[in-house]
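K.L.:
pasting the structure only:
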């Protein structure tokens, strides 16, 4: 299987300088591309001089993660795409275990264990050891529940079917990516991989986490986790995911409960003296209502009525029952 590692870049020369050498060194099985999202720094000239073996795709505008990858991947012919954040350090032999799992024709996407670059014996927030959602669509991972990050003790070393793979490091089959329609560009960034993987689920395709492969993710390379813009995107896009993919019979009840819980999250931010994040939630809901009809039209007839969630409420388990790790949910 011909493989492309595609790194999306936007004004990230420093990250490329720090992390791209590991990708070049440890990815002999793949052709490496950097898709530049109309950077205004000297990223492209730096790449041309320092990494002539890396192929450059130049997008005309910064359309965020979703549009950037859609445009970059549209012109590639490899069978397998690896979408890799620019702030990820890969390790020797990281690709073969992922490619071995993709030999299973039922698998659309896989991810490695994603560990914390700053604290390498712990999982990282964005994907950890594979993602799930609860009945209300809240995402969480093996190794990461909300802000609690587990130490990697080998507890998730086995290959395991999951609901979603992290966009920080996702290997996806080209034919499945294209058949599903790629990323939804209205998301701009954040949770578009959950939306894509839910579409894979509704297409009867599988997503796996591969414990024999590991990478280290810095996180917050383009948008810090405490930035209100990130809060806005996460809350709005989470509602988009439900509206597009949830079973029809449960859809509006799910959204009603999410509105209540998002309101409680806004109150929590006020008590934490983070009013800008409360404002971001209000803005997220306003934008969701404005785009409600548009996103509703994106539903198709593939929504499965079968159980899509791992637990009924991760919010209840985490905040009220005190279960802080995946195995205790």
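P.N.:
That came through fine. Just so we're clear, the structure is a prediction, and the values are computed from it rather than from any experiment.

K.L.:
from here on, just use CA atoms for contacts and neighbour counts.
P.N.:
Fine.

K.L.:
what is the burial count for residue 290?
P.N.:
Using other Cα atoms under 10 Å, residue 290 has 11 other residues around it.

K.L.:
from residue 241, how far off is residue 254?
P.N.:
11 Å (Cα to Cα, to the nearest Å).

K.L.:
those two: which has the busier surroundings?
P.N.:
residue 241 (22 against 18).

K.L.:
quick one, what contacts residue 229?
P.N.:
residue 280 (Cα atoms under 8 Å, 6 or more residues apart in numbering).

K.L.:
checking it next. Helix, strand or coil?
P.N.:
With DSSP: H, G, I helix; E, B strand; the rest coil as the basis, residue 229 sits in helix.

K.L.:
for the host helix or strand of residue 216, name the packing helices and strands.
P.N.:
Using DSSP states H and E, residue 216 maps to strand 206-217. Where contact means 3 or more Cα pairs under 8 Å, 6 or more residues apart in numbering; DSSP states H and E, strand 206-217 is packed against strand 88-90, helix 95-101, strand 107-116, strand 160-162, helix 192-202.

K.L.:
take a look at this one as well, against the first:
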């Protein structure tokens, strides 16, 4: 990457917060934290634990006393947990926030390199490195699907022809390794707490695009995500289908009523198809999924209204009068 002398000096004054949400992450957490501590720039490491029952908390407290740790009394999930520390980062003047999964880690220059890219390309709100699998032998499987031509134009061709640029427009990348600028965070706000499992990062990238921010892939930089590819269960696929549809209905880049009409028509067609073919298990699952989506419409419309405004869900406490525990209580309630 071609970097100016001034940008190299300026980066040392950046206030960078790394945020990690943990739950039974003892297997990875030392490698995760050590990789951040070994970064080429100084960062503030903030961890929020969701009632781990393994050695995660003990390892953090005994081996990494410099880490800021919040212990939840209940499992709040990814979105709400991260929101607590995102608010903290905003209140403490963070210039950039790096979201890192407990089962992920970075190379020495990853975070610094991502910051340099955002400094020189301020049209991007989120930028991510290439996601390698835990063994370091291949791309993370899910990440490889994000790099298709219709999702990341030009990247595969440039990779083959060896004319790679420093950053590419990316339609979506999961939040395992995200650098988010302060400007993006203040405009977009926090994760939508309506997402309890999956979907919050899809929703956040949709909201970012709606407010004019690009999502970037930094091909010269690496992060590692140690999640084994497992055959998804039928139950998991049905859950993902429901969440995907909620993300579509909530997407500010789409017309809510048009998408609702399309979904309703397809829903009725599927019911008749399963009924005629005698697939009663699928019929029941379709009814259950449709019931969840239709019962969520009021919540989805409300969330769309909230997310049209800048700084959705931030609710910064004036003069820092509320503690992190009180912020956690706000999320729970």
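P.N.:
Right, received. Where do you want to start? Keep in mind it's a predicted model, so treat the numbers as computed, not measured.

K.L.:
TM-score of the superposition?
P.N.:
Once superposed, the chains reach a TM-score of 0.71 (TM-score structural alignment, normalised by the length of the first structure), with 281 aligned residues with a Cα RMSD of 3.8 Å.

K.L.:
re earlier: tell me the residues of the second structure aligned with the strand holding residue 216 of the first structure.
P.N.:
Mapped onto the second structure using TM-score structural alignment, strand 206-217 of the first structure spans residues 214-225.

K.L.:
what sits against the residue positioned nearest the centre of the second structure?
P.N.:
Note on the second structure: the residue nearest the mean C-alpha position is residue 175, at 2.7 Å, using Cα atoms, centre = their mean. Going by Cα under 8 Å, 6+ apart, residue 175 of the second structure touches 99, 100, 101, 201.

K.L.:
try 7 Å
P.N.:
Residue 175 of the second structure is in contact with 99, 201, counting by Cα atoms under 7 Å, 6 or more residues apart in numbering.

K.L.:
and the helices in the stretch 151-300 of the second structure?
P.N.:
Along the stretch 151-300 of the second structure, the segments classed as helices by DSSP state H, counting those that start in this stretch run 155-161, 182-188, 200-210, 234-250, 256-276, 280-295, 297-308.

K.L.:
before we move on, what about the stretch 1-150 of the first structure?
P.N.:
Counting by DSSP H, counting those that start in this stretch, the stretch 1-150 of the first structure has helices at residues 13-26, 43-50, 64-74, 95-101.

K.L.:
right, so those helices: which one is the most enclosed?
P.N.:
helix 64-74 (a mean of 20; mean count of other Cα atoms under 10 Å).

K.L.:
that helix aligns to what range in the second structure?
P.N.:
By TM-score structural alignment, helix 64-74 of the first structure lines up with residues 77-87 in the second structure.

K.L.:
residues contacting the matching stretch, please?
P.N.:
19, 21, 48, 190-193, 195-197, 200, 314, 316, 327-328, 331.

K.L.:
quick one: which of those residues is nearest to residue 153 of the second structure?
P.N.:
Distance to residue 153 of the second structure, by Cα to Cα, is smallest for residue 200 among those, at 23.8 Å.

K.L.:
which residue in the first structure lines up with that closest one?
P.N.:
Residue 200 of the second structure maps onto residue 192 in the first structure, by TM-score structural alignment.

K.L.:
surely that match and residue 182 touch.
P.N.:
No - counting by Cα atoms under 7 Å, residue 192 of the first structure sits too far from residue 182 to count as a contact (9.4 Å).

K.L.:
of the two, which one has the most company?
P.N.:
Remark: of residue 192 of the first structure and residue 182, residue 192 carries more neighbours, 25 against 22, as counted by other Cα under 10 Å.

K.L.:
tell me the spacing between the aligned partner of residue 64 of the second structure in the first structure and residue 34 of the first structure.
P.N.:
The equivalent of residue 64 of the second structure in the first structure is residue 51 (alignment by TM-score structural alignment). Using Cα to Cα, residue 51 of the first structure is found at 10 Å from residue 34 of the first structure.

K.L.:
right, I'll leave it there.
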